[in-house]
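A.B. asks: Sequence plus predicted model, see below.
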Amino acid sequence: MRRAIDLAARGLGTTSPNPVVGCVITSAGGSVVGEGFHAAAGGPHAEIWALREAGELARGGTAYVTLEPCDHHGRTGPCSEALLKAGIARVVVAVPDPNPVAAGGLKRLRHEGVAVESGLLRAEAERGNAHWLTYTRLRRPFVTWKFAATLDGRSAAADGTSQWITSPEARADVHRLRGQHDAIMAGIGTVLADDPHLTVRPGPATPLRVVVDSEGRTPPGAKVLDGAAPTLLAVGADVPREDALRVPRGPHGLDLPALLTELHRRQIVSVFLEGGPTLAGSFLRTGLVDRVVAYLAPAFLGSGAAALGDAGVTGVGGIHRWEFEDVVPIGPDLRVTARPAPPKEN
């Protein structure tokens, strides 16, 4: 199953609006005879690739799958049916499918006499498929907030300059992560100050660029409007700008839940938030950040802009508690990944 989870990760950034899924098939004697992962929406599912590789050796064997096999006819046929035709005797699943349209594969397999187990390495598999699971369960995109800062938490110097706090290796890693998301988001303050391109380099991926611009101030010559990738300007509902999405206003700017609902409607599964401290604070305050990726440079500024603005905390009792997923050296810098800590039980 751990191998299946590793395989599933290969589909990050290319399967939307579908999940990432990995599958490993062992023969009746326990040897690995087939592997596969879902690589693109509309293409064969992980089970199909693994069954093709296994051939007749799948008969009487076991399929280890990170997500419950689908049981519906979409752009491809039901994976439950393919497993039955191949003569699979046992199916082990990490995560049940929360999508009622596709779910039902395990029920059908059990009905046909296949031995079924569910829940193996579920937490690991859910982390690997967090984008799609959040999208499906909460009906909004998964949000990753990324920032780069010095060890004293500064994202820009006192004169406003910020290029470059972190190393070329860290910046290359950012582009890799951008390519794993459906949209890259920034606020108007970042657009006016830095004129970022918000594209993925190198590579064919072209995530949607989203600019949160409540007053419609994005200049016509901004790089985010250059046509290199699709761009969505999100402005206030009262802003008469025809080339933008009008979003209701909230107490601290645009209504961010309403914006994410609109992105969900457009089948945006995941958002890579690269806005400045104000937008990041609004997302954190609203409880809409699912993961933080911080690139920390071994440097100090002592003054200048902080990486995070007002996040709605007035006392230590209201602190946003998170837990580390990993800490990885990237060139001379550190990449720190964290997620919200689960609430403490009373």
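C.D. replies: The structure has been received and is ready for your questions. Numbers count the residues shown, from 1 in each chain.

A.B. asks: going forward, measure contacts between C-alpha atoms and count neighbours the same way
C.D. replies: Will do.

A.B. asks: Walking through the stretch 201-346 of the chain, point out its strands one by one.
C.D. replies: 208-212, 231-236, 245-247, 249-250, 253-254, 270-273, 291-297, 322-330, 333-340 (DSSP state E, counting those that start in this stretch).

A.B. asks: Export the ones you listed as TSV, with columns for mean neighbour count and distance to residue 192.
C.D. replies: Shown next, in TSV, are these (neighbours: other CA atoms under 10 Å; distance: least, CA to CA, whole Å):
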stretch	mean neighbour count	distance to residue 192
strand 208-212	23	11
strand 231-236	23	14
strand 245-247	20	19
strand 249-250	14	21
strand 253-254	20	17
strand 270-273	27	16
strand 291-297	23	23
strand 322-330	13	29
strand 333-340	18	27
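
A.B. asks: let's bring in a second one:
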Amino acid sequence: MTPAELDEALMASALAMGRRHLGATWPNPAVGAVVVRETPSGPFVLGRGATAPGGRPHAEPQALTIAGEAARGSTLYVTLEPCSHHGRTPPCVDAIRAAGVARVVAAIGDPDDRVAGRGFNILREAGITVDVGPGALEARLAHAGHIRRVVDGRPHVMLKLAVSADGKAGLEGRRPAAITGEEARAAVHMLRATHDAVLTGIGTVLADDPLLTCRLPGMADRSPVRVVLDGALRLPLSSALVRSLDIAPLWVIAGEGAPLEREAALNDLGVEVMRVGRGPTGGLDLAEALRLLAVRGITRLMVEAGPRVASAFVAADLVDEADIFTGPDPLGANAIDALEGLPLAALDTHLVEVETHTHGRDRLRVMRRR
């Protein structure tokens, strides 16, 4: 294995560490780190770390603590530029210098103005060799939420769709339909677990009374924040979302004119209500809603909604990724289109297919921004 191939392999290990806590570290990115020492028989891993749930402690000091004194003269592989600013904890660059690390290999730099090359410069000034680039493509995917929030002031948006073989999402009369099987539904629960928040519309809530939690065995604590777009605050106080506040938070985004007494009633039950103005088409301003979520720390948002909300996100060019689960059976010509008022091919305008998978009888297409 060449030195470049070795760097790629060890960075892949760091990326795998960071992915363990995707969806649980917001507002911080889910970073992974591995401390390695070269030996005559090859690289020996001294310590591994991942950003902890809640965002602290960071991956680098965890890995270095495990390595202990053996970290002196070692190489640290980390998926994102180490932080160089004081927050709730000291900068990671301080821990790296104190540990006596000889070389740092980072997948990508951090666009955050408080870091943005400063972390690398501090390490180089301390005599530490810094190399950037191994695993960069995968790191940009893993840290897409952090990057989008820092650069664009909004979360990375993943639109999940379940569509029939003929591109429909529900039966005539807006009645729900079972489109995909158990394997695909389990995959959706895992997607929820890896996102900070999941968003739906009040129409879906009134029709389906969903929980939007992660119900894989032993993973209830990985359930995301639930967000409902509810312009007039019609959310029933007895809904499954409200009844499950002990599992995961519930945020409601309402219109500016929604009744204050409804907001107070929801607040009394522990629901957070925020308000936004109306967008160009008369619905809630989605761009403003995303900015509010970013201010509250959300970096990765899963949109799991009906055809109207899904179409609104697509039309506003606010979809960065789409996971489309297609079932094997048609629903018929009178069924409801997956995107209200838009063909499913509208996704092709800004997204391109990058992966396909099978889940039982269902097919998953993953599309990402061009």
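C.D. replies: Perfect, I can see it now. Everything numeric here is computed off the predicted structure, so don't read it as measured data.

A.B. asks: that older thread, looking at the strands of the stretch 201-346 of the first structure, which is closest to residue 197 of the first structure?
C.D. replies: strand 208-212 (8.9 Å; CA to CA).

A.B. asks: residues making contact with the closest one?
C.D. replies: 182-188, 191, 198-199, 224, 229-235, 254 (CA atoms under 8 Å, 6 or more residues apart in numbering).

A.B. asks: average distance between that strand and the second structure?
C.D. replies: Here the mean offset of strand 208-212 of the first structure against the second structure after fitting is 1.6 Å, by mean CA distance after the TM-score superposition for the first structure.

A.B. asks: Could you list which residues are in contact with the residue most central in space within the second structure?
C.D. replies: Geometric centre of the second structure, nearest residue: residue 300, 2.8 Å, by CA atoms, centre = their mean. Contacts for residue 300 of the second structure were tallied using CA under 8 Å, 6+ apart; they are 23, 144, 145, 146, 155, 156, 157, 158, 195, 196, 197.

A.B. asks: Also residue 215 of the first structure?
C.D. replies: Counted by CA under 8 Å, 6+ apart, residue 215 of the first structure has contacts 235, 236, 239.

A.B. asks: so which of the strands of the stretch 201-346 of the first structure gets nearest residue 23 of the first structure?
C.D. replies: strand 270-273 (22.9 Å).

A.B. asks: what range in the second structure matches the closest one?
C.D. replies: Mapped onto the second structure using TM-score structural alignment, strand 270-273 of the first structure covers residues 300-303.

A.B. asks: Figure out how far the matching stretch is from the centre of its chain.
C.D. replies: 6 Å (CA atoms, centre = their mean, to the nearest Å).

A.B. asks: What are the buried residues along stretch 300-318 of the first structure?
C.D. replies: For stretch 300-318 of the first structure, the neighbour count (16 or more other CA atoms under 10 Å) marks 301, 304, 305, 306, 307, 308, 309, 311 as buried.

A.B. asks: ok so, going back, any idea how far the residue nearest to the centre of the second structure is from residue 233 of the second structure?
C.D. replies: 25 Å (CA to CA, to the nearest Å).

A.B. asks: Over to residue 342 of the second structure?
C.D. replies: For residue 342 of the second structure, the distance to residue 233 of the second structure (CA to CA) stands at 27 Å.

A.B. asks: now do residue 207 of the second structure
C.D. replies: Residue 207 of the second structure is 15 Å from residue 233 of the second structure, by CA to CA.

A.B. asks: Give me the aligned partner of residue 175 of the first structure over in the second structure.
C.D. replies: Match for residue 175 of the first structure (TM-score structural alignment): residue 189.

A.B. asks: In this structure its match contacts residue 215, no?
C.D. replies: Yes. Using CA atoms under 8 Å, residue 189 of the second structure makes contact with residue 215 at a distance of 6.4 Å.

A.B. asks: which residues do these two both contact?
C.D. replies: Common neighbours of residue 189 of the second structure and residue 215 are not found (criterion: CA under 8 Å, 6+ apart).

A.B. asks: ok, then the element right after the longest helix seen in the second structure?
C.D. replies: Longest helix in the second structure, counting residues (DSSP state H): helix 3-19. Next in sequence after helix 3-19 of the second structure, counting helices and strands by DSSP states H and E, comes strand 32-39.

A.B. asks: Which position in the first structure pairs with residue 15 of the second structure?
C.D. replies: Aligned counterpart of residue 15 of the second structure in the first structure: residue 5 (TM-score structural alignment).

A.B. asks: Apologies, that question was intended for residue 206 of the second structure.
C.D. replies: Match for residue 206 of the second structure (TM-score structural alignment): residue 192.

A.B. asks: I appreciate the help and will end here.
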